[in-house]
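J.: Please work out how this folds:
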Amino acid sequence: MNQTFTLREKITQIFIMLIPILITQLGMFSMVFFNTIMSGKYSSVDLAGVAIGSSIWNPIFTGLSGILLAISPIVAQHFGKQEHKEISSVVAHGVYLAVFLALIVLIVGFFFLKPLLAMMDLDAGVEGVAHDYLVGLSIGIIPLFVFNALRSFIYGLGKTRVVMFLLLSVLPVNLVLNYMLIYGKWIFPELGGAGGGYATACTFWLILIMTIIVIRTQEPFSKTVQLSSFRAFSLQKCTEILKIGVPMGLSIFFETSMFAVVTILISRFDVTTIAAYQSALNIVSFLYMIPLSMSMALTVLVGFEVGAKRNRDAQVYSWLGIALSVLIALITGTLVIIFRYDVAAFYSNETAVLNMTAHFLIYALFFQISDAVQATAQSALRGYKDVNIAFVITLIAYWLVCLPIGYLLAHFANLGARGYWIGLTIGLLAAGVALSARLIYIQKRKFQSVMEKVG
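T.: Below you'll find the model as predicted:
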């Protein structure tokens, strides 16, 4: 990252950061994409099972790993201040937290996975696939969390292309493993949808090993991260990450768990509706990688400028990111509506599932725009390390707006599963407006603080 002086330079800097992150996010998402596509081609029962398993796993992973995202703005601000020794300590304690969080997930899953699935009253075949998929995935939880901690550190330095190349190098391995384990090719057993979980877990181990090698051997990582930092444990350093990370993680958890609850509520419909909803959500989530990647880039860029005390530049980056995200969401959402039947055909060969998926995708445009605003506004606030109010805003928007409205429209307005899509869109829009207002307030306060010091 470098200091920028013109609007054109800032836009260029955003895209230099954004494109590798986007490719990385699309690569991460494609692992789930491969699981869903191949499971859907295997059978609708396996598709529904993977959908339920993913709906349980996603809020847990994104919520807890969201804590580790705090490493990026902390590292970025230290980098802006040229405090390199502090960065090494943050990385070490981020890795410790990653292992601790992964162990918690494994222990809780061991005791509560089967009771949770039993409570959902699923079809026996769907329940079996969901259970086996999550068991397979659990083998890769520790490397996945540690990789996310190290990835956040690399992003904090602005070296986003490194992670992109690492992920692209393991994607072919993931695709081949999915094919072999889902369909039972060559010497491998035919595991159906559950095979995707095992394939993804193996991929997580591989990318962690490769990331460690890069950090140990390549500059500037090898000079920044010192092994001595791992021997000096400090509760204060962990607390610094947790103070920012916990509200970030909770905000992400409330968003993803909201989608999980909707999936669970829709699971009471027939298998066709479950499969169609999950397919449509998978497509929308794929497109969400763009504002998500923009948000990661913004967090680092805003944090870097705040650390260097260039508040005007931080402000410009914030609103540039929001504007670009909305523009991209408008374009991609429109294209999805136009080609909705072609896109839906990727997920299923069954006519009923295909038609219902295409119908759900009509709501994609408004959903994407609302999600783009809330994601990027929240990320800019993270760059300022302002996370507590954002957590409260998302809690209210997701659980007191999205779900109640969606439930009422689905069950009392005779809209069925469509009502949930409308409720989700309204809640995300409410979050976007409130977070943008908070961002304006924080930026004004920063400006006033600077003026008082000058005066």
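J.: going forward, measure contacts between C-alpha atoms and count neighbours the same way
T.: OK.
J.: show me what contacts the residue nearest to the spatial centre of the chain?
T.: What sits nearest the mean C-alpha location of the chain, by CA atoms, centre = their mean, is residue 62, with 5.9 Å. Applying CA atoms under 8 Å, 6 or more residues apart in numbering, we find residue 62 in contact with 249, 252-253, 256.
J.: ok, residues contacting stretch 220-238?
T.: Stretch 220-238 is touched from outside by 84-85, 87-94, 97, 154, 214-216, with contacts defined as CA under 8 Å, 6+ apart.
J.: Tell me the helices and strands packed up against the host helix or strand of residue 209.
T.: Per DSSP states H and E, residue 209 falls inside helix 194-217. When contacts are defined as 3 or more CA pairs under 8 Å, 6 or more residues apart in numbering; DSSP states H and E, helix 194-217 packs onto helix 7-42, helix 124-138, helix 141-156, helix 160-183, helix 221-224.
J.: quick one: the third one to helix 160-183, angle?
T.: Just to be clear, that refers to helix 141-156. Relative orientation of helix 141-156 and helix 160-183, computed by axes from the mean of the first three to the mean of the last three CA atoms, to 10 degrees: 160 degrees.
J.: To compare against the first, here's the next sequence to fold:
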Amino acid sequence: MQETNTLKEKLKLFSIILIPILITQVSMYLMNFFDTVMSGRVSAQDLAGVAIGSSLWVPVFTGVNGIMLAITPIIGQLIGANKNKEVPKKVQQGIYLAITIAIFIFLAGALALKPILNFMDLEDSVRHIAAFYLITLITGIIPLFIFNTLRSFIDAMGQTRISMMIILITLPLNVLFNYIFIFGKFGVPALGGIGSGVATSVTYWVSCIIALAVIHKINPFRRFHVFSNWVKPSLKAWLEQLKIGIPIGLAIFFETSIFSAVTLFMSVYNTNTIAAHQAAMNFATLLYMIPLSVGMALTIAIAFEIGAKRYKDARTYGYIGISGGIFIAVFAGLILYLFSGSVASLYNSNPNVIALTKQFIYFAIFYQLADAFGAPIQGALRGYKDVNVTLIVALVSYWGIGLPTGWLLANFTALEPFGYWVGLITGLTCGAVALIIRLLSLHKKYRTR
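T.: Okay, here's the model as predicted:
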């Protein structure tokens, strides 16, 4: 990261930070994308099983990952304030906390997985695939959380290209592992959708090992000596990270879990409807990586400027994010509209599933329009370490407005399963408006300083 003086310099620096993050986020999500698509080539049951498993795993992962994301503004503000000596201790405590949380999630999953799946009205084969997909995937949870902590440290320094290179190395490996374990190649038995869980777990281990090597051997990370002079775990340091990370994580959890809740409610429909809904949601979420990446870049840039007490520059980056959100909303909507048929055929060859998927995709266009505004603004607020309001907005807009609206429309109108998508659109729109108001209020507050 470096100080910039003109709008042109800011746009250039922001692009340098953003593009690698975008490639990284898309590549990371492509792992889930390939899990779903390649499993769907086995059968509709495998597609539905992996979809259900993913719908349970993604909100847990993204919510908990919010705690690791807190490292980015913490380190960013320290670097902006030239307090580099404090950085290694923060990263070490982040690693301790990541391991502790991973163990807790592992134990909680062991207790809760079977009751949750039994509660859902699923075919036995779909339930079996979902269960063992999650069981195999969770064996990689510790290296995954460590990797995300290290990645937050890497990104906070503005070295987002390093994260990009790590993911670009591991993505093709994930596809190869999927090919081996799903379809049974090179003497390995064909595991179907369960094999995608094995492949993803192995990929998590590879990503973590590469990140550890990079930070230990390559500058500018090497000069911080993150893995030397280890300090003892500190509850005080954990609480500092949790104070920022828990609101971030809960806000992300409320947003992502509503999609899982919708999938659970839609389990009353047939397997084709579940598969079509999840296929449309899967691709829409892939497009969501664009505004999410803008938000992550804003967190890095704004945290650096706030640490250096350059509040006007931080405000300028905020406006860049809002403008980017407008462009992204239009771009994502066009992609979904123009390629709805092609996207639907990627997931399944069943004509009924394809037709249903296209209908869901048309609703996803409007869902993207709202989400493309909200995600960049959330990232900007994280740069200010302003996370509590985002948490409240997420809870009210998604669970207080979106889900009830969707349930009413699905059960008492002719929209049926599509009613849930209208509810999602309503909740996301309300949330985006509230977040814009909050960011503009923060800009006004810091202008007085």
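J.: which parts of the helix holding residue 209 of structure 1 are buried?
T.: 194-208, 211, 214-216 (16 or more other CA atoms under 10 Å).
J.: after superposition, how close is that helix to structure 2?
T.: Mean deviation of helix 194-217 of structure 1 relative to structure 2 after superposition (mean CA distance after the TM-score superposition for structure 1): 0.4 Å.
J.: Over to stretch 289-302 of structure 1?
T.: Its aligned residues in structure 2 lie a mean 0.5 Å from stretch 289-302 of structure 1 after superposition (mean CA distance after the TM-score superposition for structure 1).
J.: Now do that stretch: distance to the chain's middle.
T.: Centroid separation for stretch 289-302 of structure 1 versus its chain: 11 Å, with CA atoms, centre = their mean, to the nearest Å.
J.: can you tell me what part of structure 2 that stretch aligns to?
T.: The alignment of stretch 289-302 of structure 1 onto structure 2 (TM-score structural alignment) spans residues 289-302.
J.: and the matching stretch, which residues are buried?
T.: Residues 289-302 are the ones in stretch 289-302 of structure 2 that count as buried (16+ other CA under 10 Å).
J.: So which residues make contact with it?
T.: Contacts for stretch 289-302 of structure 2 (CA under 8 Å, 6+ apart): 1, 14, 17-18, 21-22, 25-26, 29, 72-73, 76, 155-158, 313-315, 317-318, 321, 324-325, 328, 371-373, 375-384.
J.: and what of stretch 114-134 of structure 2?
T.: Residues from elsewhere that reach stretch 114-134 of structure 2 (CA under 8 Å, 6+ apart): 45-46, 48-54, 57, 113, 193-198, 264, 267-268.
J.: Please apply the same query to stretch 424-442 of structure 2.
T.: The contact list for stretch 424-442 of structure 2 (CA under 8 Å, 6+ apart) reads 318, 366-367, 370-371, 373-374, 377-378, 380-381, 389-390, 393-394, 397-399, 401-403, 405-406.
J.: what's around residue 186 of structure 1, how many residues?
T.: 9 (other CA atoms under 10 Å).
J.: which SS class is it?
T.: At residue 186 of structure 1 the chain is in coil, as set by DSSP: H, G, I helix; E, B strand; the rest coil.
J.: Among the contacts of stretch 114-134 of structure 2, the buried ones, what's the PyMOL command?
T.: In PyMOL syntax, the buried subset of the contacts of stretch 114-134 of structure 2 is picked out as below (16+ other CA under 10 Å):
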select buried, resi 45+46+48+49+50+51+52+53+54+57+113+193+194+195+196+197+198+264+267
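J.: that older thread, figure out which of the helices and strands packed on helix 194-217 of structure 1 is closest to residue 359 of structure 1.
T.: Residue 359 of structure 1 sits nearest to helix 7-42 of all those, at 18.2 Å, using CA to CA.
J.: ok, average deviation of the closest one from structure 2?
T.: By mean CA distance after the TM-score superposition for structure 1, the fitted helix 7-42 of structure 1 averages 0.9 Å away from its aligned residues in structure 2.
J.: Now do the helix holding residue 209 of structure 1 and helix 141-156, the angle between them.
T.: Angle of helix 194-217 of structure 1 versus helix 141-156, following the same axes, to 10 degrees, is 50 degrees.
J.: tilt between helix 194-217 of structure 1 and helix 124-138?
T.: Per the same axes, to 10 degrees, the angle that helix 194-217 of structure 1 makes with helix 124-138 is 10 degrees.
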